[in-house]
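>>> this is a predicted model, with the sequence first.
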Amino acid sequence: MSKPYVQAGEPLNEFLRSFWQRQVDAAEQETPDYRHPPLPLARIKKVMKSDPDVKVSTSYLKLALK
């Protein structure tokens, strides 16, 4: 695995292309854990219910955040 820094003499465009390709590859290989979501869904639902301006049903929240 290469370093995240530009090496001396390395063209910046080449570095950026390879950097973002590594990021995409890492994101595609990651398997999401649906039992422990990264966002606190219960807290988001509570805030949505308490806000009178929110017109979206909270039942759609899980679908939107998956």
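It's in.
>>> could you use CA atoms for every contact and neighbour count after this?
Noted.
>>> and residue 12, how many residues sit next to it?
Each residue near residue 12 was counted by other Cα atoms under 10 Å, and the total is 11.
>>> tell me the buried residues in the helix or strand harbouring residue 49?
Take DSSP states H and E as the rule and residue 49 turns out to sit in helix 41-50. Residues residue 48 are the ones in helix 41-50 that count as buried (16 or more other Cα atoms under 10 Å).
>>> neighbours around residue 63, how many?
When neighbours are counted by other Cα under 10 Å, residue 63 registers 8.
>>> name the helix or strand for it, please.
helix 61-65.
>>> what does that helix contact?
For helix 61-65, contacts defined as Cα atoms under 8 Å, 6 or more residues apart in numbering pick out 41, 45.
>>> what comes up buried for the longest helix belonging to the chain?
For the chain, the helix that runs over the most residues, judged by DSSP state H, is helix 12-29. Buried residues in helix 12-29, counting neighbours by 16+ other Cα under 10 Å, are found at residue 19.
>>> dropping in the other structure now:
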Amino acid sequence: DILCIANLQHNCIDSKCTEHSDAYVRQERILTTRTKAVVKHQPTLLYFLNMYSIHNYDLIRSILPD
């Protein structure tokens, strides 16, 4: 059974993810001359879970290790 939904964020710093290349930014489906960095994510089990701003704090805390 699904009890709740939690939002996890990938931990790029500790996972050693690197800036891979640049990509052009789209604005309203049109390519612009602006670019943004594209990150190459490493496979990892390291994630952030912000438990202080979610509604299911008690439920999620009960399944996390101490």
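It's in. Because the structure is predicted, anything quoted here is derived from the model rather than measured.
>>> and the TM-score between them?
For this chain pair, the superposition-based TM-score is 0.25 by TM-score structural alignment, normalised by the length of structure 1; 29 aligned residues with a Cα RMSD of 3.0 Å.
>>> hang on, the earlier thing: in the helix holding residue 63 of structure 1, what's buried?
Along helix 61-65 of structure 1, not one residue counts as buried under the neighbour rule (16+ other Cα under 10 Å).
>>> distance check, residue 18 of structure 1 against residue 29 of structure 1.
Distance check for residue 18 of structure 1 against residue 29 of structure 1: by Cα to Cα, to the nearest Å, it reads 16 Å.
>>> ignore what I typed, I meant residue 41 of structure 1.
From residue 41 of structure 1 across to residue 29 of structure 1, the span is 24 Å (Cα to Cα).
>>> cool, and residue 49 of structure 1?
Counting by Cα to Cα, the separation of residue 49 of structure 1 from residue 29 of structure 1 is 35 Å.
>>> could you measure from residue 27 of structure 1 over to residue 19 of structure 1?
According to Cα to Cα, residue 27 of structure 1 stands 13 Å off from residue 19 of structure 1.
>>> just checking, what packs against whichever strand or helix holds residue 34 of structure 2?
For residue 34 of structure 2, the host element (DSSP H and E) is strand 30-40. Helices and strands touching strand 30-40 of structure 2, as assessed by 3 or more Cα pairs under 8 Å, 6 or more residues apart in numbering; DSSP states H and E, comprise strand 18-27.
>>> relative to strand 30-40, how tilted is the strand it packs on?
Between the direction of strand 18-27 of structure 2 and that of strand 30-40, the angle (axes from the mean of the first three to the mean of the last three Cα atoms, to 10 degrees) works out to 160 degrees.
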